[in-house]
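**Student:** how would this look folded up:
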Amino acid sequence: MTDRYGADVLAGDWRRPARGRSVDLPAEPGTVVEEVETGWVGAVVRVEKAGGVHVVHLEDRRGRVRGFPLGPGFLVDGSPVRLVPPQAAARVRLDAARAATDRTASGSRAVHGQRARVASGSRIFVEGKHDAELVEKVWGDDLRVEGVVVEMLDGVDDLAGAIRDFDPGPGRRMGVLVDHLVPGSKETRVVEAARGLQPWAPHVLVVGHPYVDVWQSVKPGRLGMDAWPVVPRETSWKHGVAAHLGWPHDTQADMARAWRRILASVGSWTDLEPELLGRVEELIDFVTAPGS
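**Tutor:** This next block holds a predicted model:
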């Protein structure tokens, strides 16, 4: 006799997800997975413990690396997996792979197991807090290995005075990064006068980028824009940017949060414009040259 109502829909494993249940998969180097929430696809390059949480770092086909909490939420060939720490026997292979492929945010080969050097006599100076935080995020690992400290000038109006106060000389070089260093600007006139100061000139390198503010050195695509907005002269540039992005901008706290959002969009040197990258690398080379 035909069962007109069909089979019992509750029979069997009716709670089973359409893609199947997750299975444990050791996060071995080279394993290619997809992170479900973001769609990020990459190969495992390393697993580490940060803040009590295991993090797996995935490198995509463009060489970009992002970290994700180890555990569920990954796919392999469309099937769900739960990433677990590599087996103890694979630890040696993981360390070897990490040493061979790991990079700092600046793109330099990472150095593991080495303490930061005692600060050298040479310094890099930037105009303000945001400049310093961006340099730290991208080049911080490199600078600690070299023992180079980044200091803030709070503007360059008295750059000549800052040079005299620092008193650079042999073994004590001074590198300076200036915002909005373009022909005809106030910054250009200040820098030209400071570059010729004697007897310090041979031990000072002042370079700059063309951006109104270091915010603008972040690629606009990282914030969902085709280009940074043109802000009227009568409007504060940062406030104009925050307004364009639809972010609160009435108070100093609002602007601080806006910067944190911009800084959070930077994961490595690939998120910055070449005009800033080249100048910072030039300063690092200058202050870390033999004998400096």
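**Student:** from here on, contacts and neighbour counts on C-alpha atoms
**Tutor:** Fine.
**Student:** what comes up buried for the host helix or strand of A194?
**Tutor:** Secondary structure assignment for A194, by DSSP states H and E: helix 186-195. Residues 187-188, 190-191, 194-195 are the ones in helix 186-195 that count as buried (16 or more other Cα atoms under 10 Å).
**Student:** and after it, which helix or strand comes next?
**Tutor:** Next helix or strand after helix 186-195 toward the C-terminus (DSSP H and E): strand 204-208.
**Student:** can you list the residues that contact that next one?
**Tutor:** Defining contact as Cα atoms under 8 Å, 6 or more residues apart in numbering, one finds that strand 204-208 is touched by 168, 173-181, 191, 195, 276, 279, 283, 286.
**Student:** Run the angle between the helix holding A194 and strand 204-208 for me.
**Tutor:** Taking axes from the mean of the first three to the mean of the last three Cα atoms, to 10 degrees, helix 186-195 and strand 204-208 form an angle of 170 degrees between their directions.
**Student:** this one as well, want them side by side:
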Amino acid sequence: MTSTSPGAPGRTSPADRYGDDVLATDWRAPRRGRATEQAADLGLVVEEVTTDWCGEVVAVDRDLHTVTLEDRRRKRRTFPLGPGFLLEGRPVVLHAPVHRTVPAAPTRTASGSLAVPDAPARVARASRIFVEGRHDAELVEKVWGDDLRVEGVVVEYLGGVDDLADHLRDFRPGPGRRVGVLVDHLVKGSKESRIAQAVARGPMGPHVLVVGHPFVDVWQAVKPQRLGFQRWPDVPRHLDWKKGTCQLLGWPHRDQADVARAWKHVLGGVRGYQDLEPELLGRVEELIDFVTAG
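**Tutor:** Here you go, the predicted model:
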């Protein structure tokens, strides 16, 4: 083979008989380029690649890790944040925007009481409040936590109402050592109501108050309007209530991690007592009054 001079355009040189080395470039790079991080700011227009849905970002839910896009016909669809989007034809990985704000010092607690800035927690009283269910306990802490610390009331998690008798036996309620108990689904004829009646009739009855809300799950004690819908769905009895609720609301519901994120979303929507149903508010206030009396 005859080679040409090294400088001739379009020709190979003796030192490079086979042309450019294709491996010298990033031959594995996607045709549209590599994805870059992009904040899902409101008003950003992106395309979801698996559905070709193109729309403007109108909502981002940090707890559910989702983004809602509205197309030109004003129809909306929700997608998981992350990879799988195009911005002006280039792949991007969407993430929730970062907002750095300094909140003002509150003048009232989440329960509506007058806030006492920098008030030290009171030495714990002998009395206690038992709360059935981890989510119930987290909700009580969020709304009444500041008040309870000022009053020196400790809240203890109760795994189930069936464990109540054992807890009371260990705690030994008596004068100056009261116990308030908050249970789920305390309605007439239920197992919970029978247990509450048995406690009231027993020797510890004068020192124990068992109250409850009528909801299947404490999620329902959060006003649905605060979360963007009008009413909690009716979940068929054969479905797990939490997973069924997530499914009917269009939230991720595949596993327990999805349920945990959904609860974080629900709890995150609660700013204070105004976001809760009165059936829960009254019962918790009743318990606080009972254990702090005397």
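**Student:** What does the TM-score come to for these two?
**Tutor:** After superposition, the two chains reach a TM-score of 0.65 (TM-score structural alignment, normalised by the length of structure 1), with 197 aligned residues with a Cα RMSD of 1.8 Å.
**Student:** right, and out of the contacts of strand 204-208 of structure 1, which lies closest to V231 of structure 1?
**Tutor:** Nearest to V231 of structure 1 among those, counting by Cα to Cα, is H180 at 14.9 Å.
**Student:** can you tell me how far whichever residue in structure 2 pairs up with A105 of structure 1 sits from K242 of structure 2?
**Tutor:** Alignment note (TM-score structural alignment): A105 of structure 1 maps to A110 of structure 2. With distances taken as Cα to Cα, to the nearest Å, A110 of structure 2 is found 25 Å from K242 of structure 2.
**Student:** quick one on the thing from earlier: from the buried residues of helix 186-195 of structure 1, which is closest to I262 of structure 1?
**Tutor:** Nearest to I262 of structure 1, judged by Cα to Cα, of the buried residues of helix 186-195 of structure 1 is E187 at 24.5 Å.
**Student:** who touches the counterpart of that closest one in structure 2 in this structure?
**Tutor:** Here E187 of structure 1 is matched to E192 in structure 2, going by TM-score structural alignment. By Cα under 8 Å, 6+ apart, E192 of structure 2 lies in contact with 161, 183-186.
**Student:** surely R173 of structure 1 meets R123?
**Tutor:** Yes. The pair formed by R173 of structure 1 and R123 meets the contact definition of Cα atoms under 8 Å, at 6.5 Å.
**Student:** What range does stretch 136-146 of structure 2 cover in structure 1?
**Tutor:** Counting by TM-score structural alignment, stretch 136-146 of structure 2 falls onto residues 131-141 of structure 1.
**Student:** Now do the matching stretch: everything it contacts.
**Tutor:** Applying Cα under 8 Å, 6+ apart, the external contacts of stretch 131-141 of structure 1 come out as 104-106, 110, 126, 150-152, 214, 263, 267-269.
**Student:** what residue of structure 2 takes the place of H203 of structure 1?
**Tutor:** Counting by TM-score structural alignment, H203 of structure 1 lines up with H207 in structure 2.
**Student:** State the distance from that match to R172 of structure 2.
**Tutor:** Per Cα to Cα, H207 of structure 2 is found 10 Å from R172 of structure 2.
**Student:** try V199 of structure 2
**Tutor:** Note on V199 of structure 2: its distance to R172 of structure 2, by Cα to Cα, is 13 Å.
**Student:** same thing with G205 of structure 2?
**Tutor:** The gap separating G205 of structure 2 from R172 of structure 2 is 11 Å, by Cα to Cα.
**Student:** Counting neighbours, go ahead and name the busier of those two.
**Tutor:** Neighbours of G205 of structure 2 and R172, each counted by other Cα atoms under 10 Å, are more numerous for G205; the result is 18 against 13.
**Student:** Let me see the contact set for the more buried one.
**Tutor:** Taking Cα under 8 Å, 6+ apart, one finds V199 in contact with G205 of structure 2.
**Student:** how near is it to K242 of structure 2?
**Tutor:** Computed as Cα to Cα, the G205 of structure 2 to K242 of structure 2 distance reads 33 Å.
**Student:** Longest strand in structure 1, please.
**Tutor:** Longest strand in structure 1, counting residues (DSSP state E): strand 41-50.
**Student:** Which elements pack onto it?
**Tutor:** Contacts defined by 3 or more Cα pairs under 8 Å, 6 or more residues apart in numbering; DSSP states H and E place strand 41-50 of structure 1 against strand 32-35, strand 53-59, helix 91-101.
**Student:** same thing but at 10 Å, please
**Tutor:** Strand 41-50 of structure 1 makes packing contacts with strand 32-35, strand 53-59, strand 65-69, strand 74-76, helix 91-101 when contacts are defined by 3 or more Cα pairs under 10 Å, 6 or more residues apart in numbering; DSSP states H and E.
**Student:** Adding distance to L25 of structure 1 and mean neighbour count, write the ones you listed out as JSON lines.
**Tutor:** Putting these into JSON lines (distance: least, Cα to Cα, whole Å; neighbours: other Cα atoms under 10 Å) gives the following:
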{"stretch": "strand 32-35", "distance to L25 of structure 1": "10", "mean neighbour count": "21"}
{"stretch": "strand 53-59", "distance to L25 of structure 1": "12", "mean neighbour count": "20"}
{"stretch": "strand 65-69", "distance to L25 of structure 1": "14", "mean neighbour count": "17"}
{"stretch": "strand 74-76", "distance to L25 of structure 1": "9", "mean neighbour count": "20"}
{"stretch": "helix 91-101", "distance to L25 of structure 1": "15", "mean neighbour count": "14"}
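**Student:** of all the ones you listed, which lies closest to P248 of structure 1?
**Tutor:** Closest to P248 of structure 1 of these is strand 65-69 (Cα to Cα; 28.5 Å).
**Student:** gap between the equivalent of R222 of structure 1 over in structure 2 and W144 of structure 2?
**Tutor:** In structure 2, the residue matched to R222 of structure 1 (TM-score structural alignment) is R226. R226 of structure 2 sits 19 Å away from W144 of structure 2, going by Cα to Cα.
**Student:** The two - which one has more neighbours?
**Tutor:** Neighbour count, other Cα under 10 Å: between R226 of structure 2 and W144, W144 has more, with 22 against 15.
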